[in-house]
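Colleague: pasting a predicted model and its sequence here:
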Amino acid sequence: MSDWPYSTSRWRRLRLQVLRSEPLCRECRRAGKIVAATDVDHIKPVAYGGMPCDCNNLQPLCHSCHSKKTNAQDGGGWQRKHDRAVDAATGWPLGKDHWWNGDGAVGEKSLGADAHRPVCPIAEES
């Protein structure tokens, strides 16, 4: 939780406000269970255009429900949409807008995947 907006005092206040106003997990309540909410979830993920600090886009969930929702949305880990397009044979990213293939942080062209491939000393000798 170190990335923006989660490192801001605004987010911490908003998170507490959501948990205080609705202390039970919304998904568990729908299933007829009473479970304390521990996480504040973006209904529409920020990575997909959801507003990070919009109260209408936030819901309280228990950690289990939050993990299940996150796993269902992005396959078990946070990934940008363009990170998913990879070459099946090599595993290298395909999109030319991918950070690996795109411009560097200082505006220069990235060295790309070839510059970062591991060097095998045995293969180079032959």
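Modeller: Perfect, I can see it now.
Colleague: C-alpha only now, for contacts and for neighbours.
Modeller: Will do.
Colleague: burial of the closest residue to Ile43 other than its chain neighbours, as a residue count?
Modeller: Closest residue to Ile43 apart from its sequence neighbours, by CA to CA, 6 or more residues apart in numbering: Asn57 at 5.2 Å. For Asn57, the count of nearby residues is 16 (other CA atoms under 10 Å).
Colleague: residues in contact with Asn57?
Modeller: Applying CA atoms under 8 Å, 6 or more residues apart in numbering, we find Asn57 in contact with His42, Ile43, Lys44, Gly50, Met51.
Colleague: got another, please set it beside the one above:
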Amino acid sequence: AAVKRERGARCQRCGSGHRVIADHVIELRDGGAPLDASNLELLCQACHNAKTATARARRSGLGGTA
């Protein structure tokens, strides 16, 4: 909630205001800092799903960029 108040409740990738969540820039399983606000970005559901799919593909060796 604090990140949304600070940055505005809009997706930082596409600007959408629909179902915006704070997401880790570097996922925790990839070594991202869990409580560091600089490791958070606000994403709408669509951008979050795309980012997560890309990260999973990269981890599984299928390529992709985040």
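Modeller: Great, that's in hand. What you see is a predicted model; the values in this text were computed from it and never measured.
Colleague: care to give me the TM-score?
Modeller: Here the TM-score for the pair of chains, by TM-score structural alignment, normalised by the length of structure 2, is 0.76; 57 aligned residues with a CA RMSD of 1.6 Å.
Colleague: show me which of the contacts of Asn57 of structure 1 are buried.
Modeller: His42, Met51 (16 or more other CA atoms under 10 Å).
Colleague: nearest to Asp114 of structure 1 among the contacts of Asn57 of structure 1?
Modeller: Gly50 (34.9 Å; CA to CA).
Colleague: how about the residue nearest to Ile43 of structure 1, what's its match in structure 2?
Modeller: Matched to structure 2 by TM-score structural alignment, Asn57 of structure 1 sits across from Asn39.
Colleague: burial count for Thr70 of structure 1?
Modeller: Count around Thr70 of structure 1 with other CA under 10 Å applied: 17.
Colleague: any idea what Val25 of structure 2 aligns with in structure 1?
Modeller: Match for Val25 of structure 2 (TM-score structural alignment): Ile43.
Colleague: not counting sequence-adjacent ones, nearest residue to His48 of structure 2?
Modeller: Asp23 (7.5 Å).
Colleague: from what I see, the one you found and Ala37 are in contact.
Modeller: No. Taking contacts as CA atoms under 8 Å, Asp23 of structure 2 lies outside contact range of Ala37: 10.0 Å.
Colleague: okay, those two: which has more neighbours?
Modeller: Neighbours were counted for Asp23 of structure 2 and for Ala37 using other CA under 10 Å; Asp23 has more, 17 against 14.
Colleague: using the three-state scheme, assign that one.
Modeller: Following DSSP: H, G, I helix; E, B strand; the rest coil, we place Asp23 of structure 2 in the strand state.
Colleague: so how far is Asp23 of structure 2 from the match of Asn57 of structure 1?
Modeller: 8 Å (CA to CA, to the nearest Å).
Colleague: likewise for Val3 of structure 2?
Modeller: From Val3 of structure 2 to Asp23 of structure 2 the distance is 10 Å (CA to CA).
Colleague: kindly report the same for Cys44 of structure 2.
Modeller: For Cys44 of structure 2 relative to Asp23 of structure 2 (CA to CA), the value is 10 Å.
Colleague: rewinding a little: report the two of the contacts of Asn57 of structure 1 separated the most.
Modeller: Pairwise distances among these were taken by CA to CA; the largest, 9.5 Å, belongs to Ile43 and Met51.
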